[in-house]
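> show me the folded form of this:
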Amino acid sequence: MDKLKKIIIADDHEIFRLGLKVAIEKSPDWNVVGEAESGEELLEIIKKEYCDIIIVDFVLPGMNGIQTILKTKEQHPNLKSIIISSSRDPRLLTMSKEYGINGYIFKTEVRNTILTAIQSVLAGDSYYSNVDEVPVVPNKKPDAANPFRNLSPKELEILKLTVKGYSQKETSEKLNISIRTVETHRRNISEKVGKLPTPKLVRLAYIWNVVQDDELVSIHKSE
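Below you'll find the model as predicted:
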C-alpha cells in the first residue's frame, strides 16, 4: 500500500515550483504528483490525479488561490489546502481562515517552516504565518485579493443590504425589484465571493470596507 502523501503545487513561477518541489521531496513520506501554473490547470490535474494536499499561490492567472481552492472543495471537500503568498497583508490570512483553508504561509519563510506547515496540515491541524506585527493599511488593498472586486454595482448594493440584515423581501422593496431578481443577484454574489454564512460575509465586507461600522445597524446571526 502506498503510504506516500501526495502533493500538488500551483504557482505561475516555474523556478519557485521547482524549489518547493525539491524541498518537499527531501522528505521520504511526501511526493509531488502534479504542478500547475494556474487554477484552471490545477482543477484539470485533480480530475485525473489523487492528492492529499494542494499548495496554491494566492496570485495566479485567472482565478486567485482562494477561488481555486473553493472550486476544488466543491468536488473534494476533505482535500487539505495551503495558500502560499508573497503578501503579508493580514486580511489575506483572515480570508483564508474564513473560507476554511488549512494554512497560509509566506513565500519568504525558511524551508523548515514551510515543511512544518505542510506536516501540520496533513496531520489535521492548521498553520498560519504570524502577521500580528504587520499593520493593516485600508487604502492599499491588492485588487487580486479583494473578494468583492468582481461584483457589479447592483450586486454591491444588494450585498450591503444583506450584511445589514435585510431579508430578500425587504431588499426587493428597498430597491423596487422582484424577489426573484434579488435571489438571482444573491446567487451571483455567492458564486463570485464563495458560499459563506452571513456572519462570515459580514466580517469580510467590513475588512474590505464594503460596509462601515455605523452601517451595521442589524445583522442576522445566521441565514
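> switch to C-alpha atoms for all contacts and neighbour counts from now on
OK.
> what's the lengthiest helix in the chain packed up against?
Longest helix in the chain by number of residues, with DSSP state H as the criterion: helix 179-193. The helices and strands touching helix 179-193, judged by 3 or more CA pairs under 8 Å, 6 or more residues apart in numbering; DSSP states H and E, are helix 153-163, helix 168-175.
> ranking those helices by burial, who's on top?
For the helices and strands packed on helix 179-193, ranked by mean neighbour count under the definition mean count of other CA atoms under 10 Å, the leader is helix 153-163 at a mean of 19.
> sequence B follows; please return its structure for comparison with A:
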Amino acid sequence: MNKPIKIIITDDQNLFREGLSMILAKDPEIDIIGEAVNGRDLLDKLPTLQPDVILLDYTMPELDGFETFQVIQQQYPLIKVLILTMHYDESLMVFLMEKGVHGYLLKDEESEVVISAIKTVHEDGQYYSDYVSKAILSHLRAAKTTNNSRRQAQQTNNFSQREIEVLEIIGQGNRREIAERLFISIKTVDFHLKNLREKTDCSNTAALIKFALKNGYQQ
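Model (predicted):
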C-alpha cells in the first residue's frame, strides 16, 4: 500500500473545518497532518508540516486563499493546492487555474468528490471538475470570438501596428501618458488618434474606447 496522502485543511469556519476533517479521516489513504484557521496560520505551520495537498479556503482573514497560494507556489512548489469556496464563479475558476492552482472545489460537494479530488490532484497534479472544465471551455470560446472580432476589425480598417498599440491602451491614461508608454511624441499620438477616428467613424475618444473594447483590443 502506498503512503497515505498528507493533507492540511485551512478554513476559518471551525465547524466546516472540523466536519471535513472527520469525514476525510475515515479514508485510510488520507492522513490529516494539520489544520489551520487562516492563511497566516497555515504559512506559520508549513516549515514543520510538509503536506502533499492543502485544502485551502478562498475567503479568509489574515491572507485570503489566493494570496496564500502565491506564497506556497513560490516557497513550496511541490505542494498541491485545492481551493475551497462557496462561490460558483466561472471567471474566478479560470483566473485561479491560469495562475497555477491545482484544483477548485465548491464547499457543497459530496464527500466522495472531495476525496476523489485529493487523490487525483496528488497523482496527476491537477483536478478539473465538470464545472471547471465548462468554465475553461466557455472562456476559450469567448477568447476565440474576441480574437475573431479583433482580426476582422483589423482587416476592415487596415490598422497600422502603431494604431493597434494605441487602441490597446486608449482610455488607460491621457495623451501624454500614452505617448510615454509608446515612446512617441504627443503630436504623434494625436496623429494616430485622428487616423483611428477616421478609419472607425468614431467622432471622439470615448467612441474609440468603446470600439477598442467591443472588438477585443482591451480586456
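> coming back round to it: list the buried residues for the longest helix of the first structure?
When neighbours are counted by 16 or more other CA atoms under 10 Å, the buried residues of helix 179-193 of the first structure are found to be 179, 182, 185-186, 189, 193.
> and for stretch 82-92 of the first structure?
For stretch 82-92 of the first structure, burial by neighbour count (16+ other CA under 10 Å) applies to 82-85, 87-92.
> cool, stretch 93-111 of the first structure as well?
In stretch 93-111 of the first structure, counting by 16+ other CA under 10 Å, buried: 93, 95-96, 99, 101-107.
> biggest separation within those residues, which pair?
Distance extremes for the buried residues of stretch 93-111 of the first structure: the farthest pair is 99 and 107 at 20.4 Å, using CA to CA.
> and the next element down the chain from the longest helix of the first structure?
Downstream of helix 179-193 of the first structure, the next assigned helix or strand under DSSP states H and E is helix 198-207.
> so where is that next one in the second structure?
Under TM-score structural alignment, helix 198-207 of the first structure corresponds to no residues of the second structure.
> pull out the buried positions in that helix.
198, 200-207.
> I'd like the residues you listed as CSV, with distance to residue 126 of the first structure appended.
Conversion of these to CSV gives the following (distance: CA to CA, whole Å):
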residue, distance to residue 126 of the first structure
198, 23
200, 19
201, 21
202, 23
203, 21
204, 20
205, 24
206, 24
207, 22
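> and the residue nearest the centre of the second structure?
Closest to where the C-alpha atoms of the second structure average out (CA atoms, centre = their mean) is residue 95, at 1.6 Å.
> which residues touch residue 34 of the second structure?
Contacts for residue 34 of the second structure (CA atoms under 8 Å, 6 or more residues apart in numbering) come out as 7-9, 49.
> quick one: the strands in the second structure, in order.
Listed in chain order, the strands of the second structure (DSSP state E) span residues 5-10, 30-36, 53-57, 80-85, 103-106.
> in CSV, list those strands along with distance to residue 146 of the second structure.
Converted to CSV, these look like this (distance: least, CA to CA, whole Å):
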stretch, distance to residue 146 of the second structure
strand 5-10, 38
strand 30-36, 42
strand 53-57, 33
strand 80-85, 29
strand 103-106, 26
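> about what we covered before: which one of the buried residues of helix 179-193 of the first structure sits closest to residue 164 of the first structure?
residue 186 (14.1 Å).
> could you measure from that closest one over to residue 59 of the first structure?
In this structure, residue 186 of the first structure and residue 59 of the first structure are separated by 26 Å, where distance is defined by CA to CA, to the nearest Å.
> ok, residue 16 of the first structure next?
When distances are taken as CA to CA, residue 16 of the first structure and residue 59 of the first structure turn out to be 13 Å apart.
> now swap in residue 101 of the first structure and tell me
From residue 101 of the first structure to residue 59 of the first structure the distance is 15 Å (CA to CA).
> which one's more surrounded, residue 16 and residue 59 of the first structure?
With neighbours defined as other CA atoms under 10 Å, residue 16 of the first structure and residue 59 compare such that residue 59 has more, 22 against 13.
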